[in-house]
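In: Let's see this in three dimensions:
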Amino acid sequence: MTARTCLSIVLAAGLGTRMKSDMPKVLHQIGGLPMVGHVLKALEEAGSERVSVITGPDMPNLESLVHELMPTAHCHVQAERLGTAHATLAAKSDLQDAADDVVVIFGDTPLVTSGTISKVRGQLAEGADLVVLGFETPEPLGYGRLLIDDGRLVAIREERDASEEERKTTFCNSGIMGFSGAHALALMESVGNKNAKNEFYLTDAVEIANQRGLKVVAVAGSEVETQGINTRAQLASCEEDFQNRMRLAALENGCTLLAPHTVFFSHDTILETGVTVEQNVVFAPGVKVASGATIRAFSHLEGADVGSGSVVGPYARLRPGAVLGAKTKVGNFVEVKNATFGEGAKANHLSYIGDATIGSGSNIGAGTITCNYDGYLKHRTEIGEGCFVGSNSTLVAPVQLNAGAFVSAGSVITDDVPGDAMAFGRSRQIVKEGKAAQLRSRLQSEKDAKSR
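Out: Down below sits the predicted model:
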């Protein structure tokens, strides 16, 4: 397989009309990544070194995303939406540059895997000229049927055109096709538009290829994996299938999910073996959790790296740039943003740690805040190893606590603290004996006077 060249054509010109969206359909997200991004990733993993994406007019945001995710991809505009064969020919200039395999795939099939794409390419490598990916379903209503005769795919029959007997067929068309590069362009150009909508349907290539004596076959895939998305309801259903796939992968990788259906993953979430995840945890994009770590209930992580043996939560929030070393603790109602915790550092409760470095073994008391923003610019707080910051302290950045420094509870720290020094940044307590009794007596008298 690796010796064969491959051009993949991604059909992504669809509007979000049925989704009631102004955004191109394939930009809607599954697992925190636009649908087309999932498809591009699968194609790359399947060894497609060339990719052409067919967009619609005025879709610069889609083109920008494609070039961001896959800089080598080519975008081609389908000026008029005249069917799938018409769409593929928008990439005619790329088709003229020969490839062994040509894969045509929809941009709204985000659950398709590289293994399935490789399965299609495998049939081309074994001598097929045209390969159609199908799936079995107990409810084929609305799908085009794959008609097989003696192991040969003879036609794809749409529901409205199928006979009563053909409608009994449960092997249906996914829309994903593979062409031998030697015949791809000629077959696509031969597709006509003699149908009710006067559109050019790529599925007609099956009968054309058979008429030319070419080898046409179908391979079976998964209905879940090849599902397309046209509505918000289908988007939600696909998201659920994606989450179930990720949950199963985590469990099979040796992670513990105490309530799997309450844990939500992103497309790039990495949980190493031995991670424990409690209930109602959300992994937004960009999260990696090392082995032996525990993510406790109701925590939200995004763009964060959690070290081995660390404990996060419950009710913790890790924002982008949070890096926790081994055996750290970030507890309930602690928010961490763009901050690094050294090994064994702790912020157990009720704190905001932003734009900071926390040295190994340091302890951040409850209610501590790093004041990182002055209204115009962000500034860093540097806390060395073995420091102790007392509860309800405010660290006004830029400020540095050197190794072993101690900050007394309730302090406002605006200047650097030397190593092993103790800093007090608060007013000295004053005690006035009997003052409370005098105050109560006066206030009670005033209250009584108003009630007369």
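In: contacts and neighbour counts: CA atoms only from here.
Out: Fine.
In: show me where the stretch 1-150 of the chain has strands.
Out: For the stretch 1-150 of the chain, applying DSSP state E, counting those that start in this stretch gives strands covering 6-11, 29-30, 33-34, 50-55, 74-77, 101-106, 130-136, 145-149.
In: Out of those strands, the one nearest residue 382 is which?
Out: Among the strands of the stretch 1-150 of the chain, the nearest to residue 382 by CA to CA is strand 33-34 (34.5 Å).
In: In CSV: the strands of the stretch 1-150 of the chain, plus mean neighbour count.
Out: Shown next, in CSV, are the strands of the stretch 1-150 of the chain (neighbours: other CA atoms under 10 Å):
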stretch, mean neighbour count
strand 6-11, 26
strand 29-30, 20
strand 33-34, 18
strand 50-55, 24
strand 74-77, 20
strand 101-106, 26
strand 130-136, 24
strand 145-149, 19
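In: who touches residue 10 in this structure?
Out: For residue 10, the contact set (CA atoms under 8 Å, 6 or more residues apart in numbering) comprises 51, 52, 53, 54, 104, 105, 106, 107.
In: ok, so what distance separates it from residue 204?
Out: With distances taken as CA to CA, to the nearest Å, residue 10 is found 18 Å from residue 204.
In: distance of the residue nearest to residue 136 when sequence neighbours are not counted from residue 162?
Out: Taking CA to CA, 6 or more residues apart in numbering as the measure, residue 136 lies nearest to residue 171, with 4.6 Å between them; neighbours along the chain are not counted. In this view, residue 171 and residue 162 are 13 Å apart by CA to CA.
In: what do you get for residue 198?
Out: Computed with CA to CA, the distance linking residue 198 and residue 162 is 19 Å.
In: more neighbours, the two?
Out: Comparing residue 198 with residue 162 by other CA atoms under 10 Å, the one with more neighbours is residue 162, at 15 against 11.
In: and residue 192, how many neighbours does it have?
Out: One way to gauge burial is a neighbour count; for residue 192, by other CA under 10 Å, it gives 16.
In: Before we compare anything, build this one as well:
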Amino acid sequence: MKAIIYAAGCGTRLQSDSPKILLEFGGQTLLEWHALRLREAGVREVVLVTGYLREQIAELLPGICARYDVAVREIVNPRFHEGSLLSLRVSLPEIEDSSEPLLLMDADVLYPTGMLDRLIGSAHGTALLLDREFSTDDDDPMLVPVKKGRPIDFRKQWSGDAEFVGESIGFFKIAPADFPLLIKETHARSGGSSCADSYDDVLRTLVLAGRFGYEEVTGLPWIEIDFPSDLVHAQKQLVPAIIGCA
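Out: Alright, predicted model coming up:
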């Protein structure tokens, strides 16, 4: 299985002079955490979409590949400042050339290997991970309402009839049967003002079309690194918790 990690963004809310994926937690960069967890989950082929300060990442890649026995290839999104949809756009050749399910992953998540195990092992060909325990007090989580056992929407603000609502982790398994819709929707949004869309808008199209199942990861330790407070929380609480359950 191949994983595509999207790491091109600037991370403006952190105001860091390094890409988010090079932030360190427990003595390892986030990129190293990804490499280790993917290897433990049996994923040895990784495509990394970069943009902001990509030279820093490229300098470290050979050593990380050798250290963790994972093949990581870089794809550059030169228009990274225009929106994450264009990162999905530059990765389309990797999707088009694949005959097996793919993992699409946000780069700024710290997590245990068990999350990948649940996603890869899901009986659903196309699946996402969700956590029922979330807060909207200081963040804008991507919400996933579930009804009759299926995700029915995928957006940051949602109200309506659902059995429950969870937060998306930012990791997705896409089956080859759903590649054409993903590719078509990405191309349709890649011109004009739509190119500023998030690639979440493309994924929402698949959710609304009923393509996604889900796996629940409520109770597993994880965090999306968005704010300075997330760095502190990750270092003090999440790293020990993740090491404890990995």
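In: TM-score for these two?
Out: Here the superposed chains carry a TM-score of 0.82, computed using TM-score structural alignment, normalised by the length of the second structure; 236 aligned residues with a CA RMSD of 3.0 Å.
In: rewinding a little: shared with the second structure, which of the contacts of residue 10 of the first structure?
Out: When you map these onto the second structure and apply both residues aligned by TM-score structural alignment, their matches' CA atoms under 8 Å, the shared contacts are 51, 52, 53, 54, 104, 105, 106, 107.
In: show me what contacts the aligned residue in the second structure for the third one?
Out: Residue mapping for residue 53 of the first structure onto the second structure gives residue 48, with TM-score structural alignment as the criterion. Contacts for residue 48 of the second structure were tallied using CA under 8 Å, 6+ apart; they are 4, 5, 6, 7, 72, 73, 74, 75.
In: what's the matching residue for the first one over in the first structure?
Out: When you say that, I think you mean residue 4 of the second structure. Counting by TM-score structural alignment, residue 4 of the second structure corresponds to residue 9 in the first structure.
In: Isn't that match up against residue 101?
Out: No. Taking CA atoms under 8 Å as the contact criterion, residue 9 of the first structure and residue 101 are not neighbours in contact, 10.9 Å apart.
In: On the three-state scheme, the nearest residue to residue 119 of the first structure once chain neighbours are set aside is what?
Out: Closest residue to residue 119 of the first structure apart from its sequence neighbours, by CA to CA, 6+ apart: residue 219 at 7.8 Å. Judged by DSSP: H, G, I helix; E, B strand; the rest coil, the three-state class of residue 219 of the first structure is strand.
In: Would you mind finding the match for residue 219 of the first structure in the second structure?
Out: Under the alignment (TM-score structural alignment), residue 219 of the first structure pairs with residue 215 in the second structure.
In: the helices in the second structure, which residues?
Out: Defined through DSSP state H, the helices belonging to the second structure, from first to last, are 30-40, 54-68, 85-90, 92-96, 113-120, 179-189, 199-208, 228-233, 239-245.
In: Would you mark the buried spots in the last one?
Out: Residues of helix 239-245 of the second structure classed as buried: 239, 241, 242 (neighbour count, 16 or more other CA atoms under 10 Å).
In: Please report how far the nearest residue in space to the last one that is not next to it in sequence lies from residue 40 of the second structure.
Out: Spelled out, that is residue 242 of the second structure. Spatial nearest neighbour of residue 242 of the second structure, excluding adjacent residues (CA to CA, 6+ apart): residue 112 at 5.3 Å. For residue 112 of the second structure, the distance to residue 40 of the second structure equals 10 Å [CA to CA].
In: same deal with residue 145 of the second structure?
Out: Counting by CA to CA - residue 145 of the second structure and residue 40 of the second structure are separated by 30 Å.
In: Translate residue 27 of the second structure into the numbering of the first structure.
Out: Aligned counterpart of residue 27 of the second structure in the first structure: residue 32 (TM-score structural alignment).
In: so how far is residue 194 of the second structure from residue 10 of the second structure?
Out: In this structure, residue 10 of the second structure lies at 20 Å from residue 194 of the second structure, with CA to CA as the measure.
In: Please say which of these two ends up with more neighbours.
Out: Regarding residue 10 of the second structure and residue 194, a neighbour count based on other CA under 10 Å identifies residue 10 as having more, with 18 against 14.
In: wait, doesn't the residue nearest to residue 242 of the second structure sit right on residue 246?
Out: Yes. Here residue 112 of the second structure reaches residue 246: they are 5.2 Å apart, a contact under CA under 8 Å.
In: out of these two, which sits in the busier spot?
Out: Using other CA under 10 Å, the more surrounded residue of residue 112 of the second structure and residue 246 is residue 112, with 25 against 14.
In: show me what contacts the more buried one?
Out: 37, 220, 221, 222, 242, 243, 245, 246.
In: gap between the alignment partner in the first structure of it and residue 225 of the first structure?
Out: Under the alignment (TM-score structural alignment), residue 112 of the second structure pairs with residue 113 in the first structure. Residue 113 of the first structure sits 7 Å away from residue 225 of the first structure, going by CA to CA.
In: next one: residue 66 of the first structure
Out: When residue 66 of the first structure is compared with residue 225 of the first structure (using CA to CA), they lie 22 Å apart.
In: Please look at residue 37 of the second structure and residue 113 and confirm they touch.
Out: Yes. Under the criterion of CA under 8 Å, residue 37 of the second structure makes contact with residue 113 at 5.0 Å.
In: Excluding chain neighbours, what is closest to the corresponding residue of the first structure for residue 171 of the second structure?
Out: In the first structure, residue 171 of the second structure lines up with residue 176, judged by TM-score structural alignment. The spatial neighbour of residue 176 of the first structure that comes closest, neighbours along the chain excluded (CA to CA, 6+ apart), is residue 105 at 4.8 Å.
In: Compute the distance between the one you found and residue 86 of the first structure, please.
Out: If you measure residue 105 of the first structure against residue 86 of the first structure using CA to CA, the figure is 14 Å.
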